[in-house]
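1. Take this sequence and fold it.
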Amino acid sequence: MARKGKGRPVNGWLIVDKPAGVTSTSIVGKVRWALDAQKAGHAGTLDPAATGVLAVALGEATKTVPYVTDATKGYRFLVRWGVATDTDDAEGQAIETRDTRPTESEIEAALPAFRGLIQQVPPQYSAVKVEGERAYDIARSGEAMDLAARPLEVEKLVLLRRPDADTAEFEMVCGKGGYVRAIARDLGRALGCLGHVVWLRRDWSGPFRAEDGIGLTEIDALARTPELDARLLPLEIALAGLPELPLSPEGAVRLKNGNPGRVLSSRAEPGDTAWASFEGKPVAVGTYLGGELHPNRVFNL
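-> Next up is the predicted model:
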């Protein structure tokens, strides 16, 4: 018999407005402690220096993490021109400098090459795995790597303002796996002036918004109280972009046992990923085929 984790069976999402200077993993640990939850995880790592939306999944909501991780995300960030760093942000060591600075028109002219489906090489200091090791662990040992370029869909990349000749603020909307630091690095190279990220904020991620987030001070103040429980969002918010399929009682029983279950009606097309509900509660997420949902993940609620 599987051993239960310590804590309560808390299910849902807590949206944290992450401050700079802490890791995503430490935020998850804080939330799990504050809610006395058995299980917790997060959807999409933020660098320690970054701020903004960190969506923490509790309990059965951890099964929906892939559907949020794959979602579109929105960022704002400030780039400093003239300096390249080994981490592509202000936390790293300067490795090259240049005196040239781009004009606003030059920046605008360079941006179209970074929109649409692009190929992006991750930063040396990133969580990408290289022969089973994280790239940042290899980089810390002083070894340089040839990381393979990866496809990235950039829906939006615009110049917001130029505080001064040395810096520029941008807004970006992109898909899964995007590195803002790599955008700053490559844009600086394309402009011939070099560049790195000074600060970075994730304003939203899929259905989650920074303005709905809770700060660490408030988490501490509300720890182990019903008031913090009340800040939880339902598990199914992570499935908002998928069709919901209502189940018959018999279909719900079959799905809960891991078998395909017949749905009462459907807005899905055969082959679509969808989720099924019974009496207002999510039962499973999976593939819709021939009037049935074939489960990939079953929720024990």
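
2. going forward, measure contacts and count neighbours with C-alpha atoms only.
-> OK.

3. The residue nearest the centre of the chain and Asp220, how far apart?
-> Against the mean C-alpha coordinate of the chain, by Cα atoms, centre = their mean, the closest residue is Gly44 at 2.8 Å. Distance of Gly44 to Asp220, computed by Cα to Cα, to the nearest Å: 23 Å.

4. For the residue nearest to the centre of the chain, which non-adjacent residue is spatially closest?
-> Thr69 (5.6 Å; Cα to Cα, 6 or more residues apart in numbering).

5. Tell me the spacing between that neighbour and Thr23.
-> In terms of Cα to Cα, Thr69 sits 17 Å off from Thr23.

6. between the two, who's got more neighbours?
-> Thr69 (20 against 16; other Cα atoms under 10 Å).

7. Other residues contacting stretch 40-57?
-> With Cα atoms under 8 Å, 6 or more residues apart in numbering as the test, stretch 40-57 has contacts from 11-24, 28-29, 31-32, 58-59, 62, 65-66, 68-69, 91, 199-205, 208-210, 213.

8. Tell me where this structure has helices.
-> 24-35, 65-69, 104-110, 135-140, 180-191, 216-222, 226-229, 249-256 (DSSP state H).

9. from the ones you listed, which stretch is densest packed?
-> helix 180-191 (a mean of 22; mean count of other Cα atoms under 10 Å).

10. other SSEs contacting that helix?
-> Where contact means 3 or more Cα pairs under 8 Å, 6 or more residues apart in numbering; DSSP states H and E, helix 180-191 is packed against strand 73-81, helix 104-110, strand 195-205.

11. Let's see that with 7 Å instead.
-> strand 195-205 (3 or more Cα pairs under 7 Å, 6 or more residues apart in numbering; DSSP states H and E).

12. measure Ala284 to Arg80 for me?
-> With Cα to Cα as the criterion, Ala284 and Arg80 are 46 Å apart.

13. So those two - more neighbours on which side?
-> Ala284 (28 against 25).

14. next up, for comparison:
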Amino acid sequence: MARKRKGRDISGWLVIDKPAGLTSTAVVNKVRWAMQAKKAGHAGTLDPEATGLLAVALGEATKTVPYITDALKAYEFTVRLGQSTNTDDAEGEVIAQSDARPTDDDIKDALSGFVGDIMQVPPQFSAVKIDGERAYKRARDGEEMEIEARPLWVEELLLTDRPDADTAVLEMTCGKGGYVRSIARDLGAALGCHGHVVSLRRLWSGPFDLDGALTMDEVEKLAQDPALDAHLRPLEVGLADLPCVTCPAESAVRLRNGNPALVLASGVEYGDECWAAMDGEAVAVGRYKSGELHPSRVFVR
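-> The predicted structure follows:
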């Protein structure tokens, strides 16, 4: 008989402004403890030294994580020009240097090559798997790997500040799977001067932004206090990018049991992925076909 997981049956999203020095997993574990929740996860890893938005899903909201992971997200990051490191950030060892420094116009011209559908090679120190093992583990052992390039959609990439000749501040909006460190590395290579990331901050991800986000100090201060629940955002926020259909009570019962059911839909076409709501509460996610929703995920409250 399976052991019953301890904790509260609480569902929703807690938006965190992650500090530098903590892993995303450490943040999730602290939030789960503070909320006394049975289950928690996050929608997109931030490197330990990165800061900014980390959306933590609790309970049934974990079933909506893929929709946030797949959504557009925005980053502000600072690039140190003139140096490459083995980690493509300031934590690594400098492996190449150059006295060349591009002008602002040089940078702006080069950025156009990183917008749209691009192919990107993840950093050697990254969590991608090579023959079943994380790349960063092999890189720590001194191994240099051939990592296959991966597609990335970049919606926008702008130069927003140039504090000095060695430094450029950029803002990028991109899709799933983007490595900001790779952008800095490849931009430096395109400019002929080398480059690496010295700071990175996620500004927003899908429907979530930093407005009203909690710091980890605030989470600890309110830990296991009912006042923390007031900061919880509805599970349904994670479904903001999907169309919504409505269902009567009898259909909700069928959907929650994993069966197709009649729904009321407007502006939804055959085969569209959407979510069904009863009285504004999410019941299931699935495909709309001939007046019915065929569920792929159901929410149990």
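
15. of the helices of structure 1, which approaches Thr87 of structure 1 most closely?
-> For Thr87 of structure 1, the closest of the helices of structure 1 is helix 180-191, at 8.1 Å, according to Cα to Cα.

16. Average offset of the closest one relative to structure 2?
-> Compared with structure 2 after the fit, helix 180-191 of structure 1 shows a mean deviation of 0.2 Å (mean Cα distance after the TM-score superposition for structure 1).

17. Identify all contacting residues around that helix.
-> Helix 180-191 of structure 1 is contacted by residues 79, 81, 88-89, 102, 121-123, 194-197 when judged by Cα atoms under 7 Å, 6 or more residues apart in numbering.

18. among those residues, which two are most distant?
-> Pairwise distances among those were taken by Cα to Cα; the largest, 23.9 Å, belongs to Pro102 and Pro122.

19. Look at those two and report which has more neighbours.
-> Remark: of Pro102 of structure 1 and Pro122, Pro122 carries more neighbours, 22 against 19, as counted by other Cα under 10 Å.

20. Count the residues that sit near the closest residue to Leu78 of structure 1 other than its chain neighbours.
-> Distances taken as Cα to Cα, 6+ apart place Glu169 nearest to Leu78 of structure 1, at 4.3 Å, with adjacent residues excluded. The local packing of Glu169 of structure 1 (other Cα under 10 Å) involves 19 other residues.

21. Next: Leu152 of structure 1.
-> 20.

22. next one: Ser126 of structure 2
-> Ser126 of structure 2, neighbours per other Cα under 10 Å, totals 17.

23. Skip the chain neighbours and tell me the closest residue to it.
-> Nearest one to Ser126 of structure 2, counting by Cα to Cα, 6+ apart, is Tyr136 at 5.1 Å.

24. From what I see, the one you found and Pro123 are in contact.
-> No - look at Tyr136 of structure 2 against Pro123 with Cα atoms under 7 Å: they stay out of range, at 8.7 Å.

25. Please name the residues that touch the residue nearest to Ser126 of structure 2.
-> By Cα under 7 Å, 6+ apart, the contact list for Tyr136 of structure 2 reads 124-127.

26. By neighbours, which of those wins?
-> Result: Gln124 is most packed of those (other Cα under 10 Å), 23 neighbours.

27. wouldn't that one be in contact with Ala139 here?
-> Yes - counting by Cα under 7 Å, Gln124 of structure 2 touches Ala139, with 6.2 Å between them.

28. so how far is the longest strand seen in structure 2 off the chain centroid?
-> Longest strand in structure 2, counting residues (DSSP state E): strand 150-164. Computed by Cα atoms, centre = their mean, to the nearest Å, the chain-centroid distance of strand 150-164 of structure 2 equals 17 Å.

29. Also stretch 164-175 of structure 2?
-> 19 Å.

30. what do you get for stretch 287-301 of structure 2?
-> From the chain centre to the centre of stretch 287-301 of structure 2 is a distance of 25 Å (Cα atoms, centre = their mean).

31. Isn't the residue nearest to Leu78 of structure 1 up against Tyr75?
-> No - shown here, Glu169 of structure 1 and Tyr75 do not form a contact pair, counting by Cα under 7 Å, at 10.6 Å.

32. Count residues in the vicinity of the closest residue to Arg201 of structure 1 other than its chain neighbours, would you?
-> Nearest residue to Arg201 of structure 1, sequence neighbours excluded (Cα to Cα, 6+ apart): Thr51, at 4.7 Å. The tally of other residues near Thr51 of structure 1 (other Cα under 10 Å) stands at 22.

33. Next: the one 10 residues further on.
-> Ala61 of structure 1 is surrounded by 24 other residues when neighbours are defined as other Cα under 10 Å.

34. Just list the residues touching it, thanks.
-> 11-13, 235.

35. separation between the residue sitting furthest away from the middle of structure 1 and Val283 of structure 1?
-> No residue in structure 1 sits farther from the centre than Glu250, which is 36.0 Å out by Cα atoms, centre = their mean. Going from Glu250 of structure 1 to Val283 of structure 1 by Cα to Cα gives 12 Å.

36. that older thread, so among the contacts of stretch 40-57 of structure 1, which ones count as buried?
-> 11-20, 23-24, 28, 31-32, 58-59, 62, 65, 68-69, 199-205, 208-210, 213 (16 or more other Cα atoms under 10 Å).

37. separation between Pro123 of structure 2 and Lys289 of structure 2?
-> From Pro123 of structure 2 to Lys289 of structure 2 the distance is 42 Å (Cα to Cα).

38. typo on my end, it should be Ala71 of structure 2
-> For Ala71 of structure 2 relative to Lys289 of structure 2 (Cα to Cα), the value is 24 Å.

39. Between those two, tell me which one has more neighbours.
-> Lys289 (18 against 15).
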